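> My questions are about this predicted structure, shown below with the sequence.
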Amino acid sequence: MSTTVVVTPFGVAQQLAAACVLSNISGTIVPIGEFTGIVLSNTDVASGNEAAAAISKLAGKHEVLLLVRSEEQIDAGHYRHGTRESDVPAGLALKNLPDVLEGLLLETVSAHDVEGSIETSSMTKLQASAATMSPGRAAVARTALLWIIVAILAGLVTAFGLALGIGGNTVAWVVAVFGIIVLLFALWRIWSVLGKGAKR
């Protein structure tokens, strides 16, 4: 078994945690200087490579650094777009990054004890989706939700008005017509908001 740390360009631990949760990658997210890493304990080398490849796809054009300690050896490599691009001298990688990284690899520092660490198991997929939303998309989602609620209420008012209107109640027919107008407007607003959101 080995200890694996994948150092990523994500600057905020919560963003990496969210990306890992949505990609079904489990571990502990830790701040490493200006970067963020995920610590995978008790994994074999193959699992570490798979995790690094998956995370490198999330990082877009940026590289991620994989460090795997097995027994007394540390293997290091750069990944981009799901592929290992190059091997890296482990000593050089450790020299250029904060000391906490070496402590995590040698297990002299526990990932849970690093300030700002996040267990991926503590975040639900719904929370992860919200964390990866840009402010613009979050605003679109809130607006769409508001109009969905309006549409549901308008639907209930329409159904209520139709139910009473069948008995010949004129006021109920007016309520039903009003409900239909509001419902149609709400549906148009939902379609409009989601259409604009898709372009962002």
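Thanks, I have the structure now.
> going forward, measure contacts between C-alpha atoms and count neighbours the same way
OK.
> Is it correct that Val39 falls within a helix?
No - Val39 is assigned strand when assessed by DSSP: H, G, I helix; E, B strand; the rest coil, not a helix.
> Check which helices and strands the longest helix belonging to the chain is in contact with.
With secondary structure taken from DSSP state H, the chain has its longest helix at helix 135-165. Judged by 3 or more Cα pairs under 8 Å, 6 or more residues apart in numbering; DSSP states H and E, the packing partners of helix 135-165 are helix 170-198.
> Helix 135-165 and the helix it packs on, what's the angle between them?
Between helix 170-198 and helix 135-165, the angle comes out at 160 degrees (axes from the mean of the first three to the mean of the last three Cα atoms, to 10 degrees).
> re the thing from before, mind listing what's buried in the longest helix of the chain?
If you call a residue buried by 16 or more other Cα atoms under 10 Å, then helix 135-165 has these buried ones: 137, 140-141, 144, 147-148, 150-151, 154-162, 164-165.
> Stretch 40-60 now?
Residues of stretch 40-60 classed as buried: 40-41, 44-45, 48-49, 51-59 (neighbour count, 16+ other Cα under 10 Å).
> mind listing which of those are in helices?
The members of those that map onto helices under DSSP H are 45, 48-49, 51-58.
> now those as JSON lines including distance to Lys196?
Supplementary listing: these in JSON lines, determined by distance: Cα to Cα, whole Å:
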{"residue": "Val45", "distance to Lys196": "45"}
{"residue": "Gly48", "distance to Lys196": "40"}
{"residue": "Asn49", "distance to Lys196": "39"}
{"residue": "Ala51", "distance to Lys196": "35"}
{"residue": "Ala52", "distance to Lys196": "35"}
{"residue": "Ala53", "distance to Lys196": "33"}
{"residue": "Ala54", "distance to Lys196": "30"}
{"residue": "Ile55", "distance to Lys196": "30"}
{"residue": "Ser56", "distance to Lys196": "30"}
{"residue": "Lys57", "distance to Lys196": "27"}
{"residue": "Leu58", "distance to Lys196": "25"}
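> Second structure for comparison follows:
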Amino acid sequence: GGVGKTTLSQHVYNDPEIGNQFEIKIWVHVSDKFDVVRITREILGCVSNRSYQGISNFNMLQQDLEKHMKSKKFLIVLDDVWDVTTEDCWNKLLGPLRPNHVNASEVTGNMIIVTTRILTVAQRCGTAGSINLEALEDGDIWSLFKAYAFSTDQHGSNQNLENLGRKTIKELKGNPFAA
């Protein structure tokens, strides 16, 4: 963890050019328990003016979700997915979001982004393509950090500042977004 998956996804999600391509944008933090009822409720809460907190009837939630998403172009980010218990759970979640449910003839270009640190989760989700973010090497992260943290004439003239910067990049663990 900690190489910038969430940060990169936030940049995509918040980019105005990308955002203008979608009628609906939804961000759900999933974490270690892939609870299809909770995730469906959160998605519904984002697309409706109604709270679904007390509702646990999954079929009813799915029907409402299908109604709200029908003929809409959407971007959904499922952030920090640790586990997708079974492929069946994943398919249940996606049921009302699949093209045959949201009128594929009217809407194309829907997107679901999944961030995960676990390759098998990405595979189980059936990603169209995955991007494996790697930590930067020490020299690369130092160059990036220097470029943003110091003015051009500053870093060489103050050894204490440079030492502090080098200590700081060790804490960043190669994360380019933290630099």
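Looks like it arrived, so ask away. The shown structure was predicted, so the numbers you read here are calculated from the model rather than taken from an experiment.
> so what number do they get for TM-score?
Superposed pair, TM-score by TM-score structural alignment, normalised by the length of structure 2: 0.25. Supporting alignment: 80 aligned residues with a Cα RMSD of 5.8 Å.
> For the helix or strand where Glu66 of structure 2 lies, which helices and strands make contact with it?
Element membership of Glu66 of structure 2, judged by DSSP states H and E, is helix 58-69. Judged by 3+ Cα pairs under 8 Å, 6+ apart, the packing partners of helix 58-69 of structure 2 are helix 36-47.
> what angle separates the helix it packs on from helix 58-69?
30 degrees.
> so what's the nearest residue in space to Thr4 of structure 1 that is not next to it in sequence up against?
Using Cα to Cα, 6 or more residues apart in numbering and skipping residues adjacent in sequence, the residue nearest Thr4 of structure 1 is Val68, 4.4 Å away. Residues in contact with Val68 of structure 1 (Cα atoms under 8 Å, 6 or more residues apart in numbering) are 2-5, 45, 48, 74-76, 105.
> most surrounded residue in these?
Highest neighbour count within the contacts of Val68 of structure 1, by other Cα atoms under 10 Å: Thr4, with 31 neighbours.
> And the buried residues of stretch 40-60 of structure 1, which is closest to Val171 of structure 1?
Distance to Val171 of structure 1, by Cα to Cα, is smallest for Leu58 among the buried residues of stretch 40-60 of structure 1, at 57.3 Å.
> Give me the helices and strands touching the longest helix along structure 2, please.
Longest helix in structure 2 by number of residues (criterion: DSSP H): helix 159-172. With contacts taken as 3+ Cα pairs under 8 Å, 6+ apart, helix 159-172 of structure 2 sits against helix 138-149.
> how about 7 Å then?
Other helices and strands packing on helix 159-172 of structure 2, by 3 or more Cα pairs under 7 Å, 6 or more residues apart in numbering; DSSP states H and E, are absent; none qualifies.
> Can you check what angle separates it from helix 138-149?
Using the same axes, to 10 degrees: helix 159-172 of structure 2 against helix 138-149 is 120 degrees.
> Flag every buried residue along helix 159-172 of structure 2.
Neighbour count says helix 159-172 of structure 2 has 162, 165-166, 169, 172 buried, by 16+ other Cα under 10 Å.
> by contact count, what packs against the helix or strand Trp90 of structure 2 falls within?
Trp90 of structure 2 is part of helix 87-94, with elements assigned from DSSP H and E. Packing partners of helix 87-94 of structure 2 (3+ Cα pairs under 7 Å, 6+ apart): helix 36-47.
> switch to 10 Å and redo it
With contacts defined as 3 or more Cα pairs under 10 Å, 6 or more residues apart in numbering; DSSP states H and E, helix 87-94 of structure 2 has these neighbours: helix 36-47, helix 58-69, helix 119-124.
> Name the residues of that helix that come out as buried.
For helix 87-94 of structure 2, by 16+ other Cα under 10 Å, it's 89-94.
> Can you name the next helix or strand after that helix?
strand 111-114.
> Does that following strand pack against any helices or strands, and if so which?
Under the contact criterion of 3+ Cα pairs under 10 Å, 6+ apart, strand 111-114 of structure 2 touches helix 5-14, strand 24-31, strand 74-81.
> Mind checking the ones you listed for the one nearest to Ser143 of structure 2?
helix 5-14 (19.7 Å).
> Quickly note the distance from the residue nearest to Val174 of structure 1 when sequence neighbours are not counted to Leu187 of structure 1.
Nearest non-adjacent residue to Val174 of structure 1, counting by Cα to Cα, 6+ apart: Gly161, 7.6 Å away. Plainly put, Gly161 of structure 1 is 19 Å away from Leu187 of structure 1 if you go by Cα to Cα, to the nearest Å.
> Ok, Ala93 of structure 1 next?
From Ala93 of structure 1 across to Leu187 of structure 1, the span is 55 Å (Cα to Cα).
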